[in-house]
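Student: following is a predicted model, sequence given first.
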Amino acid sequence: MKLTAAISYREHIKKQLGGKFMDKSQKNKVSVIIPVYNGERFIEQCLNSVLNQTYENLEIICINDGSTDQSLKKLKEYAAKDDRVVVLSQENKGMSGARNSGMDIATGQYIAFVDCDDYIDVTMIEKLVDIANRTDAEIVITNILLFFEDTLQIKSFRDEPLYYSLRKTTFTLNQAPEMIKHVGVWDRIFQRDFIEKNKFRFIDKVTYEDAAFCIETEIKARKIALTPEHLYFYRKNAGGSITDKEKNNDNYKRDYIKVQRFIQEQLKQSDMNNEVWRAYLEYFFSYAIMHQKNATTFRFYRWFFRQVQSILAEQPKETTDLINDIKIKEYINYLKNNKLLQSYLKL
């Protein structure tokens, strides 16, 4: 079935699914979108964490994105037991295509994204909706914990002092520039009207699509709020995530450049101040260094170096001069002075 305009498609799905989407009030309803591709190992833990939320006014949209394992069977079993679960199958379109399909049929006042190999605290949706209703924030963010599958360890990851300092207020990206470094879409809820008004969608068929969506929405938001509580559990070292695969695949590094160019264009079109640009460039260069180190051949190393070099050339000196990180400043020196071989030997 071809995706058409969101409203007509949404009406089509309502009829196809026997009116499931019309069972509950759309006011304060949260559409939880879960892309699923060969997620049979973890989908039960993920879905249980969503179904057991203290907040019950949910529609749980599971997009089976061409899975070849038992994911679809498990999803259908959950849908048969709980009428809040809706399963839509499609040919594999990747994470972007799955999330976009979910947004096209979502009817809730708020939209949340959960990856099928992660799980959430049972109070997460209730707490984020409460903040959204009290503050009228278009985006409400939670802190996260990393869950390491291989060791079963759970670790904090983000800037704790920053999150606590922002917990009692709403803010814009200009007012809290460091938030641009904390990329994610699964750690937050969005007002659906905000998404539809601005026609936000994930860039199709690229990796790191969440970075583009995250930063573009933060740029446009007039009110962002957060809680410092750790309510989202991000699974690491399970063997299937992008971060597990990116080291030895140069295509991911090409996507990184493509996505970052998109983000930079959004920043240029906005009225973001120099501190936002400084924080963004620290984020950009820190991951560029990681990708640069992991280039699989010298030929690709050189290509990536030239790409980052051209991006640096577009930045005003007064912005790059604000960067204090020693490793980043050293990398910038390599780029500015065309020290390709020296960087290859030392990074």
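Tutor: Yep, it's here. Numbers count the residues shown, from 1 in each chain.

Student: going forward, measure contacts between C-alpha atoms and count neighbours the same way
Tutor: OK.

Student: and the strands in the chain?
Tutor: Secondary structure of the chain (DSSP state E): strands located at 30-36, 58-65, 85-90, 110-113, 119-120, 139-148, 154-156, 188-191, 224-236.

Student: so which of these is nearest residue 167?
Tutor: Nearest to residue 167 among those is strand 224-236; the distance by CA to CA comes to 5.5 Å.

Student: hmm, who's touching the closest one?
Tutor: With CA atoms under 8 Å, 6 or more residues apart in numbering as the test, strand 224-236 has contacts from 117-121, 123-124, 128, 131-132, 135, 137-149, 160, 163-164, 166-167, 169-172, 186-187, 218, 244.

Student: pull out the buried residues from these.
Tutor: Taking 16 or more other CA atoms under 10 Å as the criterion, what is buried in the contacts of strand 224-236 is 117-120, 124, 128, 131-132, 137-148, 163, 166, 170-172, 186-187, 218.

Student: dump the strands of the chain into JSON lines; add distance to residue 331 as well.
Tutor: As requested, those are exported to JSON lines (distance: least, CA to CA, whole Å):
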{"stretch": "strand 30-36", "distance to residue 331": "37"}
{"stretch": "strand 58-65", "distance to residue 331": "39"}
{"stretch": "strand 85-90", "distance to residue 331": "43"}
{"stretch": "strand 110-113", "distance to residue 331": "35"}
{"stretch": "strand 119-120", "distance to residue 331": "37"}
{"stretch": "strand 139-148", "distance to residue 331": "28"}
{"stretch": "strand 154-156", "distance to residue 331": "28"}
{"stretch": "strand 188-191", "distance to residue 331": "33"}
{"stretch": "strand 224-236", "distance to residue 331": "28"}
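
Student: one more to weigh against that first structure:
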Amino acid sequence: MNPSNALVSVIVPIMNAEPYLEQCLDSIEKQTYRNLEIILLNDGSTDNSLSIMQAHAARDSRIAVIDKQNQGYGATCNRGMDEAHGEWISVVEPDDWIEASMYADMLAFAADIEEAGTPLDIVKTPYWRIWMPDTPEQRKLNCSYKKRVNPPRQPFAITDAAHLLTHHPSIWSAIYRASFLKDRGIRFKEIPGAGWADNPFLVETLCQTDRIGYFDTPYYCYREETPEKSAAFAHKNTLLPLERWNDMMDVLERLGVTDKRILRAHNSRGFTYLSGIIEEVDLSHEEVREAAISMFERMDSDLVFSDNEVSPGCKRLFAELRGIPCPPINKLAYAKGLVSQGLYNLGINGFSHTLYNVTTYLKKRSARTGGK
């Protein structure tokens, strides 16, 4: 089938999304690419989400509504994949929205690549960050890998763009060939609630094909959590990020991944997740400390100490919790990396947001490394 005529199955897992659902569904229905199968899955909502879904289904014959008991994000996405008939699978979260040409441009890109004779399994793009959503400060910002993914060829394997594995999973700023997911047995981990089930799905997909296509145009608008909501999440679900990091490591080990670029990227995610936790919950908390030690024991110490993108404080914390000596640290190399990061932020999101990032970093630097 010509990729530009392919059926795209859009899976929307919905649980109490009433405030945002109209915007989300409108954005899908108004896609310039019309050959869509829109699968709305009500995951036991107790608000008016189901009524909104049914009203949209009554107006658009492409929409199917599945009303089911609450099982969580992962199980709901799996049900959506089971029900899908499309050649391509897309996931859209119900509090986000997508720009009108997203599927048309993704499929046109796939068609251009496939003219050379190599079918794609994944089409990946950056996304828009909706920062401080629904507040007077709301801004639309570039994500942290915009302009940074430059594979030497198209299509490519993730070893040529391992940088993608250090950032937000953003599984929804992509489409996936349905036969690829089926042939590889790729499913979402079925975790209660939202559960960050996108984390293991990220490595399951990107690490099982050498047919990834990437183009650097954002379409997906991701409504970020405010700092207050993020802090509340850290206190309520303290260990969840490290649990998902371990799930991702399980996937990498099962797939036999040994490439240093991928493992360094995964290490980086682990430090990011731990830093986010200990900003809010002190490392002296026994369960946090034990979980950190358990994660660090799964990291190759040589890869950690030789990585100039891991901060000196994180390296010292790693050595302390592993009970091993910390070798001399090249602070200059890390400082150069910070300057480079600052210039990158300035280029993609402007002065005011870069200043905000620098101020926030300096304010939280000590807390993010346990005072190391």
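Tutor: That came through, no problem. Model, not experiment: these values are computed from the prediction.

Student: how alike are these chains, TM-score-wise?
Tutor: Scored against TM-score structural alignment, normalised by the length of structure 1, the superposed chains reach a TM-score of 0.83; 315 aligned residues with a CA RMSD of 2.7 Å.

Student: right, so of the strands of structure 1, which gets closest to residue 8 of structure 1?
Tutor: Closest to residue 8 of structure 1 of the strands of structure 1 is strand 85-90 (CA to CA; 16.1 Å).

Student: burial measure for residue 253 of structure 2, as a count.
Tutor: Neighbours of residue 253 of structure 2 under the rule other CA atoms under 10 Å: 11.

Student: translate it into the numbering of structure 1.
Tutor: If you follow residue 253 of structure 2 across to structure 1 using TM-score structural alignment, you land on residue 268.

Student: if we can go back for a sec, how about the strands of structure 1, which one is nearest residue 324 of structure 1?
Tutor: Of the strands of structure 1, the one closest to residue 324 of structure 1 (CA to CA) turns out to be strand 154-156, at 24.1 Å.

Student: quick one: the closest one aligns where in structure 2?
Tutor: Taking TM-score structural alignment, strand 154-156 of structure 1 hits residues 140-142 over in structure 2.

Student: what about that stretch, how far off from structure 1?
Tutor: Compared with structure 1 after fitting, stretch 140-142 of structure 2 has a mean deviation of 1.3 Å; criterion: mean CA distance after the TM-score superposition for structure 1.

Student: now do that stretch: distance to the chain's middle.
Tutor: 16 Å (CA atoms, centre = their mean, to the nearest Å).

Student: other residues contacting it?
Tutor: 126-131, 218, 348-349.

Student: burial count for residue 6 of structure 2?
Tutor: Residues near residue 6 of structure 2, counting by other CA under 10 Å: 15.

Student: now check structure 1 for the residue matching it.
Tutor: Checking TM-score structural alignment: residue 6 of structure 2 goes with residue 28.

Student: surely its match touches residue 57?
Tutor: Yes - Residue 28 of structure 1 lies in contact with residue 57 (CA atoms under 8 Å); the separation is 7.3 Å.

Student: sorry, back to before: among the strands of structure 1, which comes closest to residue 79 of structure 1?
Tutor: strand 85-90 (4.8 Å).

Student: which residue numbers in structure 2 go with that closest one?
Tutor: With TM-score structural alignment as the criterion, strand 85-90 of structure 1 aligns to 63-68.

Student: mean deviation, that stretch versus structure 1?
Tutor: Once fitted to structure 1, stretch 63-68 of structure 2 is off its aligned match by 0.5 Å on average (mean CA distance after the TM-score superposition for structure 1).

Student: show me the contact partners of that stretch.
Tutor: So stretch 63-68 of structure 2 is in contact with 37-44, 50, 53-54, 56-57, going by CA under 8 Å, 6+ apart.

Student: perfect, that will be all.
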